[in-house]
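Peer 1: Okay, here's the prediction I keep looking at, along with the sequence it came from:
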Amino acid sequence: MNFLKKILFLKYKNNPYFHRFYTPIQNKPLEELTFCSFDLETTGLDMKKDEIISIGAIKIKNLKIDIGSKFYKVVKPSKIIKKESILIHGITMSDIEKAPPPEKVIPQFLEYIKGSILIGYFINFDISILSRYSQQLFGLPVLNPYIDIRDIYLSKLQKEYIPVEKRKEKTLEELAQEYKIPVEKRHDAFYDSLITALIFIAMVKKDKPTVEKIVKKVT
């Protein structure tokens, strides 16, 4: 565990919810670790103001998708969602009206990810928003280590000595295409998390040492 993480844990270890939502990640081979790929759909892209409207996740155990671990919840925001947003994710006001509020869903999800290394695409955005809710409800941020599959891809390009000016940012679809993973649906929190999980597994198969190095760095 790096110095900054130690400081963070010292800050929050006496929080009454610390042990409910967090357990240390042991130094183990990749095959023995639990990863959790997750994605949020939100009312917009402002990390400080916009709200979660759905959470999707799937766990990876023994470097295989754990189908039985699927997590998907629609979350009721405090404000009416924009029509443009509905066109992207397909979640309607009818879906929202029937959905539970954040205070019901967020603790379920924090318990679900306990003991997992989180994986995502542009994951800093999702972690920031989820941490905002966790701070508001329980007084502590998301403490799980996390990895962005974009960083794994960047490490791959660096190993191949591809010049910085030629390194193009890839969309999730483009990454999936490169690793021969079909994409049938997008902007659905669960399916995006599933695609991300499949890309991660493919990355491990192609370059396990790089992934091991990144995992070791975040844990």
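Peer 2: Nice, I can see it.

Peer 1: contacts and neighbour counts: CA atoms only from here.
Peer 2: OK.

Peer 1: Can you give the contact residues for the helix or strand harbouring residue 210?
Peer 2: Taking DSSP states H and E as the criterion, residue 210 maps to helix 208-218. Contacts of helix 208-218 with the rest of the structure, by CA atoms under 8 Å, 6 or more residues apart in numbering, involve 1, 27, 30, 145-147, 152, 155-156, 203-204.

Peer 1: Out of these, who's the most crowded?
Peer 2: Compared across the contacts of helix 208-218, residue 147 has the highest neighbour count, 24 neighbours, by other CA atoms under 10 Å.

Peer 1: Quick check: that one is in a helix.
Peer 2: No. Counting by DSSP: H, G, I helix; E, B strand; the rest coil, residue 147 is not part of a helix but strand.

Peer 1: who's in contact with it?
Peer 2: Contacts of residue 147 (CA under 8 Å, 6+ apart): 117-120, 123, 214-215, 218.

Peer 1: Nearest residue to residue 33 in space, please, no chain neighbours.
Peer 2: Using CA to CA, 6 or more residues apart in numbering and skipping the chain neighbours, the partner closest in space to residue 33 is residue 61 (6.7 Å).

Peer 1: In addition, the following structure is provided for comparison:
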Amino acid sequence: MIVITLTKVPQSLRGDLTKWYQEVQTGVYVGNVSARIRDLLWARVLKGIGNGEATMVYNANNELGYQIETTRTQYEVVDFDGIPLMMRLNSLKTPVKHGFSNAAKFHKAKVMTHKVSNNSRHSTVPQFVAIDIETTGLDVTKNSIISIGAAKYLANDNVVEFQQLVKIDEAVPDKITELTGISSAILSDQGVSLEASLLALRDFIEGLPVVGYNLHFDQSFLSMAFSKLGQNDLNNQMIDLMPVVKKADQFLDNYRLETVLREYHVNNSSPHHALSDAKATLELALKLIKNGHLSI
């Protein structure tokens, strides 16, 4: 039997543990796995714990029949004649840097070597386009595109911008106006037809690869719009950055765009504005390329 308790840890770590242990109470996980799996999962805990704390109790061949591991800085596990005890410290011990073992150091060195190799391989970043759209809602069958933004990465780090407001027949919901700053009056005054917007977008992206964050959402609305107009869908290479980030950073609290941009130190001056989101997505893609996590 193995029991792990977690406090103030990223939600993604809790999700990983539920694949092997049963959460019998919030932050309390119980399971029965082999010693090898137990140690691998504890290493996963140490890697993804963030600023939280964890304690593990598991079967052992000693006087009490169990052993204790903990990351709690105010306690230390001591061996008293074969009996594991939790000793409370009068002063906090220096926080342990998780993943300090030789194996962890070797793994980190291996990862860094891989990144350096990938960096040299991607020293010349290809041209590509990042896109983002704003809509009147989340239902592709009922809601409409109201704004399209795109940023094209060219040679020598040059970036060309594209932005288009789209006229629609229905009123823009108040909550969408509050979120995006786009109102029915603005669309009536500054917007162009959906057909003209899509034609301009197609000309802008040409045959270049297209990246986006949660790109399925944008792609589904664009595909529906092309279909309504009787036009062919885009046949560009489409790359969604969300699964790339999830694979590269398994222990983020969540994978909303604002969280990911903060993790990668990407500034987005106007969230929920199509062009600003597209420019931030482009910068995120560049960082993923240079880190060796994305290849276009």
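Peer 2: Structure received. Because the structure is a prediction, the values reported are computed rather than measured.

Peer 1: For PyMOL, what selects the buried ones among the contacts of residue 147 of structure 1?
Peer 2: This is the PyMOL syntax for the buried subset of the contacts of residue 147 of structure 1, where burial follows 16 or more other CA atoms under 10 Å:
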select buried, resi 117+118+119+120+123+214+215
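
Peer 1: Show me the subset of the contacts of residue 147 of structure 1 that structure 2 keeps too.
Peer 2: Retained in structure 2 (both residues aligned by TM-score structural alignment, their matches' CA atoms under 8 Å) from those: 117-120, 123.

Peer 1: Now flag whichever of those is closest to residue 85 of structure 1.
Peer 2: Checking these against residue 85 of structure 1 with CA to CA, the nearest one is residue 123 at 19.6 Å.

Peer 1: just checking, the closest one touches residue 148?
Peer 2: Yes. With contact defined as CA atoms under 8 Å, residue 123 of structure 1 reaches residue 148; the gap is 5.6 Å.

Peer 1: where does residue 34 of structure 1 sit relative to residue 87 of structure 1, distance-wise?
Peer 2: 34 Å (CA to CA, to the nearest Å).

Peer 1: So those two - more neighbours on which side?
Peer 2: residue 34 (20 against 11).

Peer 1: how about that one, what does it touch?
Peer 2: With CA under 8 Å, 6+ apart, residue 34 of structure 1 has these contacts: 59-62, 115-117.

Peer 1: Map it onto structure 2.
Peer 2: For residue 34 of structure 1, the aligned residue in structure 2 is residue 127 (criterion: TM-score structural alignment).

Peer 1: for residue 90 of structure 1, same thing?
Peer 2: Aligning on TM-score structural alignment places residue 90 of structure 1 opposite residue 181 in structure 2.

Peer 1: Tell me, how many residues neighbour its match?
Peer 2: With other CA under 10 Å as criterion, residue 181 of structure 2 counts 12.

Peer 1: residues in contact with it?
Peer 2: Residue 181 of structure 2 neighbours (CA under 8 Å, 6+ apart): residue 273.

Peer 1: before we move on, back to that, distance check, the match of residue 34 of structure 1 against residue 118 of structure 2.
Peer 2: 18 Å.

Peer 1: do residue 166 of structure 2 as well
Peer 2: Counting by CA to CA, the gap from residue 166 of structure 2 to residue 118 of structure 2 is 40 Å.

Peer 1: Looking at these two, which is more packed in?
Peer 2: Shown here are residue 166 of structure 2 and residue 118; by other CA under 10 Å, residue 166 has more neighbours (24 against 18).

Peer 1: sorry, back to before: going by distance to residue 53 of structure 1, which of the contacts of helix 208-218 of structure 1 wins?
Peer 2: Nearest to residue 53 of structure 1 out of the contacts of helix 208-218 of structure 1 is residue 146 (CA to CA; 21.5 Å).

Peer 1: Residue 109 of structure 2 should be in a strand, yeah?
Peer 2: No. Counting by three-state DSSP, one finds residue 109 of structure 2 to be helix, located in no strand.

Peer 1: Tally up the residues packed near it, please.
Peer 2: Around residue 109 of structure 2 there are 12 residues (other CA under 10 Å).

Peer 1: Residue 105 of structure 2 now?
Peer 2: Neighbour count for residue 105 of structure 2, taken as other CA under 10 Å: 12.

Peer 1: which residues sit in contact with residue 59 of structure 1?
Peer 2: 34-37, 65-67, 69-70, 197.
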